[in-house]
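quick check, what structure comes out for this input:
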Amino acid sequence: MVNPVRKDGTLDPALSIKNRFIDISPPKVVGLSNGVKAIEWKDGKVIMLDQSRLPLEVKYIECTDYHIIAEGIKKLWIRGAPAIGIAAAMGIALGAQDITAKNYREFIKGIETIFDVMLSTRPTAVNIKWAVERIKRLLKERRGESVNRLKELLIEEAKKIHEEDIEVNKAIGRWGSQFIKDGDTVLTHCNAGCLATGGYGTATAPIFVAIEQGKKIQVIADETRPV
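Next up is the predicted model:
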């Protein structure tokens, strides 16, 4: 990388921020369309991207135990409020599959332990608490179901939380893109892309939609630090 600061301490005009914009075109966008995902439920397992290894290495972790997901949240393998909420929901659904219970009461007793583990990973994370409360409401509403059916419902709910987040992000993109005009330059900050969410991004969604609409824009990412 060329140092933009000259020996006399002044900034080389040729290498100033004005001349280091990133031109974003569809093939370069790390969005939903190219298959890069922070997390997904697949074949009864949770597949999680270890973001602590980015950008030098892309490694996915196959989670077959909810404790692995909890560890991932703690160690920031997965990050971003929406993404960790989805991870918590999937972790609960995954852990519930191993609960041995004859009835609703025994099942709830078993899943309370999983709730506690997820809540302890990031005590200040609002989305984890939100996911836990949503699942608790579901279980209360469907208390007449069999234990096996409750396990199925938890998987369905975790997938629904994931899908809903993507749709919300796309809605943000459609609304926000109207403020981005052809030829504009957009400044982004913080972790608000597809890897912080279900797969499309929040603050970055209007950028993706604007590009999909054929607008030629430039994007400045002013925060690219690791954890």
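
going forward, measure contacts between C-alpha atoms and count neighbours the same way
OK.

A81 and K129 touch, don't they?
No. Between A81 and K129 there is no contact under C-alpha atoms under 8 Å: 10.9 Å.

which one's more surrounded, the two?
Neighbour tally, A81 and K129, criterion other C-alpha atoms under 10 Å: the higher count belongs to K129, 20 against 17.

could I get the contacting residues of that one?
85, 119 (C-alpha atoms under 8 Å, 6 or more residues apart in numbering).

distance from the chain centre to whatever helix or strand it lives in, please.
Remark: K129 resides in helix 126-141, with elements defined by DSSP states H and E. How far helix 126-141 lies from its chain's middle: 18 Å, per C-alpha atoms, centre = their mean, to the nearest Å.

what residues of that helix count as buried?
127-129, 131-132, 135-136, 139 (16 or more other C-alpha atoms under 10 Å).

let's have the residues you listed in TSV, adding distance to I172.
Output for the buried residues of helix 126-141, formatted as TSV (distance: C-alpha to C-alpha, whole Å):
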residue	distance to I172
N127	18
I128	21
K129	23
A131	21
V132	25
I135	25
K136	28
L139	30
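
who touches D65 in this structure?
91, 94-95.

where along the chain do the helices fall?
For the chain, the helices defined by DSSP state H occupy 66-74, 81-96, 104-121, 126-141, 147-176, 205-212.

V186 is nearest to which of these?
Closest of these to V186 is helix 205-212, at 8.0 Å (criterion: C-alpha to C-alpha).

now for the closest one, which elements pack on it?
In terms of contacts (3 or more C-alpha pairs under 8 Å, 6 or more residues apart in numbering; DSSP states H and E), helix 205-212 is packed against helix 147-176.

compute the inter-axis angle for the helix it packs on and helix 205-212.
With axes from the mean of the first three to the mean of the last three C-alpha atoms, to 10 degrees defining the directions, helix 147-176 sits at 70 degrees from helix 205-212.

quick one more, to check against the first:
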Amino acid sequence: MSQELRAVEWTGTGLALIDQTLLPQRTETLPVHDVDTLVDAIQRLVVRGAPAIGAAGGYGVALALLQGEREGWTEAEVRAAVARVREARPTAVNLMVCVDRVMTRFAEGLDAVLAEAAAIQREDVEANRAMGVHGAEWLLKKVGADRPLRILTHCNTGALATAGWGTALGVIRELHSRGSVEVVYADETRPLLQGSRLTAWELVQEGIPHYVQADGAAAGTILRGEIDAAIVGADRIAANGDTANKVGTVGVALACADAGIPFLVAAPTTTVDLATATGAGIHIELRAETEVLEWAGHRTAPTESRGHNPAFDVTPGRLITGLVTERGVLEISAGELPGDRLR
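The predicted structure is shown next:
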């Protein structure tokens, strides 16, 4: 990209969020100056991806302080507004971690809060760059191919999903910079099509060859031997390595395990939740039924049908070959667990 994307930007008086519900047809930013608008933006997926939500949440503390000053809120009302931001999406632990971190500076006032939020954003970009290098080097050694790799990814994990550069897509970008990507298979990511709308759009900006495929095609593509490795992101990683990510991820992991190819999870250490022992303790967000019962505002299922719409699933740690963070790669399926290395 000629200029690095920033999904979340502080303007001096509020936030500017790239409205990801409009991509790829339109590239527009949503101005955010109050807590209601931020919570709505997070829940509608105007801003999405665990690290990007975390960065937005950090700045949300500043929004609450500014709105409270304008509207004469008490401290208790400001704190209640911050709590609403913190709870806007329950599965992605980064949101909670980043809000809690910024709140440690709350008593120092707005400047301190903004400094901490900016530090979170800066550190996320640095972490993404580091995990891109770690992940690329590990994959090249693990696959051992003397040719560019064929990579499958699920959902969007690029600059749009982070403070910049990307997690899983950041690894792919690093591989591409080394001439080590033959093609990327981007799963479309039903029901909101983050793969076809967002990942494909970022791959186009980077000039990376790719196919968009239906989610249901992923396992067959893997088992036919057309993929060398899969790389995905994460919204929460339990202490035992169980990982919550966009729904459909666990099917990719099962196919990779059967095919004997690497399944790599890329996420910053802020996504690791050592307080959650296993994936059974991860709350899975259920989204509106209409997302699976309708298409573009038109009903596609019988009126009598109900919709089951989990936004995430949990991949057992035993199916994950490696977890790459800014600190390096843990080989989870070999018994090297996040809880052992990150305590």
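
closest to A203 of structure 1 out of the buried residues of helix 126-141 of structure 1?
Comparing those against A203 of structure 1 with C-alpha to C-alpha places N127 closest, at 17.1 Å.

would you confirm that the closest one contacts I84?
Yes. The criterion here is C-alpha under 8 Å, and N127 of structure 1 meets it with I84 at 6.9 Å.

so what's the most centrally placed residue in structure 2 up against?
In structure 2, the centroid-proximal residue (C-alpha atoms, centre = their mean) is G49; its distance is 3.1 Å. With contact set as C-alpha under 8 Å, 6+ apart, G49 of structure 2 has these partners: 156-157, 160-162, 235.

hmm, A38 of structure 1 is touching A83, no?
Yes. Between A38 of structure 1 and A83 there is a contact at 7.2 Å, judged by C-alpha under 8 Å.

hey, what's in contact with both of the two?
The contact sets of A38 of structure 1 and A83 overlap at 195-198 (C-alpha under 8 Å, 6+ apart).

buried ones among those residues?
195-198.

which of these sits closest to T100 of structure 1?
Set against T100 of structure 1, the nearest of those by C-alpha to C-alpha is G198 (30.4 Å).

map the closest one across to structure 2 for me.
In structure 2, G198 of structure 1 lines up with A163, judged by TM-score structural alignment.

which residues touch its match?
6-8, 51-52, 55, 121-122, 124-125 are the contacts of A163 of structure 2 under C-alpha under 8 Å, 6+ apart.

how many other residues sit next to the corresponding residue of structure 1 for A112 of structure 2?
Under the alignment (TM-score structural alignment), A112 of structure 2 maps onto L153 of structure 1. The local packing of L153 of structure 1 (other C-alpha under 10 Å) involves 18 other residues.

check the gap between L153 of structure 1 and I78 of structure 1 for me.
24 Å (C-alpha to C-alpha, to the nearest Å).

mind listing the helices for the stretch 151-300 of structure 2?
With DSSP state H, counting those that start in this stretch as the criterion, the stretch 151-300 of structure 2 has helices at 168-177, 194, 200-206, 218-223, 249-259, 290-293.

the ones you listed: which one's closest to T29 of structure 2?
Closest of the helices of the stretch 151-300 of structure 2 to T29 of structure 2 is helix 200-206, at 16.3 Å (criterion: C-alpha to C-alpha).

pull out the buried positions in the closest one.
So for helix 200-206 of structure 2, counting by 16+ other C-alpha under 10 Å, buried means 200-203.

correct me, but A266 of structure 2 touches I231?
Yes. With contact defined as C-alpha under 8 Å, A266 of structure 2 counts as touching I231 (7.0 Å).

okay, and the common contacts of these two?
Jointly contacting A266 of structure 2 and I231 under the rule C-alpha under 8 Å, 6+ apart are A168.

right, and Q97 of structure 1 touches K151 too?
Yes. Counting by C-alpha under 8 Å, Q97 of structure 1 does reach K151; the two are 5.9 Å apart.

coming back round to it: checking the contacts of G49 of structure 2 against structure 1: which ones persist?
Counting by both residues aligned by TM-score structural alignment, their matches' C-alpha atoms under 8 Å, those that remain in contact in structure 1 are 156-157, 160-162.

return the member of those nearest to P90 of structure 2.
A161 (16.6 Å).

how about the closest one: what's its closest non-neighbour residue?
Take A161 of structure 2 and drop its neighbours on the chain: the residue closest to it by C-alpha to C-alpha, 6 or more residues apart in numbering is G49, 4.1 Å away.

same thing with A259 of structure 2?
L223 (5.7 Å).

please pull up the equivalent of that neighbour in structure 1.
Checking with TM-score structural alignment, L223 of structure 2 has no match.

tell me the residue in structure 1 aligned with H154 of structure 2.
Aligned partner of H154 of structure 2 by TM-score structural alignment: H189.

so I69 of structure 1 is in contact with E62, correct?
No. The criterion here is C-alpha under 8 Å, and I69 of structure 1 misses it with E62 at 9.4 Å.

between the two, tell me which one has more neighbours.
A direct count of neighbours by other C-alpha under 10 Å for I69 of structure 1 and E62 places I69 higher, at 29 against 15.

against structure 1, where does stretch 11-31 of structure 2 fall?
Against structure 1, stretch 11-31 of structure 2 falls on residues 42-62 (TM-score structural alignment).

in the matching stretch, what's buried?
For stretch 42-62 of structure 1, a neighbour-count test (16+ other C-alpha under 10 Å) marks 45-52, 60 as buried.

hmm, which two among the contacts of G49 of structure 2 are most spread apart?
Pairwise distances across these (C-alpha to C-alpha) peak at 14.5 Å, for the pair L160 and D235.

looking at the buried residues of helix 200-206 of structure 2, spot the one nearest T167 of structure 2.
Nearest to T167 of structure 2 among these, with distances taken as C-alpha to C-alpha, is E202, at 12.9 Å.

got the contact list for that closest one?
Going by C-alpha under 8 Å, 6+ apart, E202 of structure 2 touches G158.

alignment lookup: it to structure 1.
Aligning on TM-score structural alignment leaves E202 of structure 2 without a counterpart in structure 1.

then E188 of structure 2?
Using TM-score structural alignment, the equivalent of E188 of structure 2 in structure 1 is E223.

and its match, how many residues sit next to it?
10.

same question, the one 4 residues further on
V227 of structure 1 sits with 8 neighbouring residues when counted by other C-alpha under 10 Å.

what's the matching range in structure 1 for stretch 257-270 of structure 2?
Taking TM-score structural alignment, stretch 257-270 of structure 2 hits no residues over in structure 1.

quick one on the thing from earlier: touching, the residue nearest to A259 of structure 2 and A255? I think so.
Yes. The criterion here is C-alpha under 8 Å, and L223 of structure 2 meets it with A255 at 6.6 Å.
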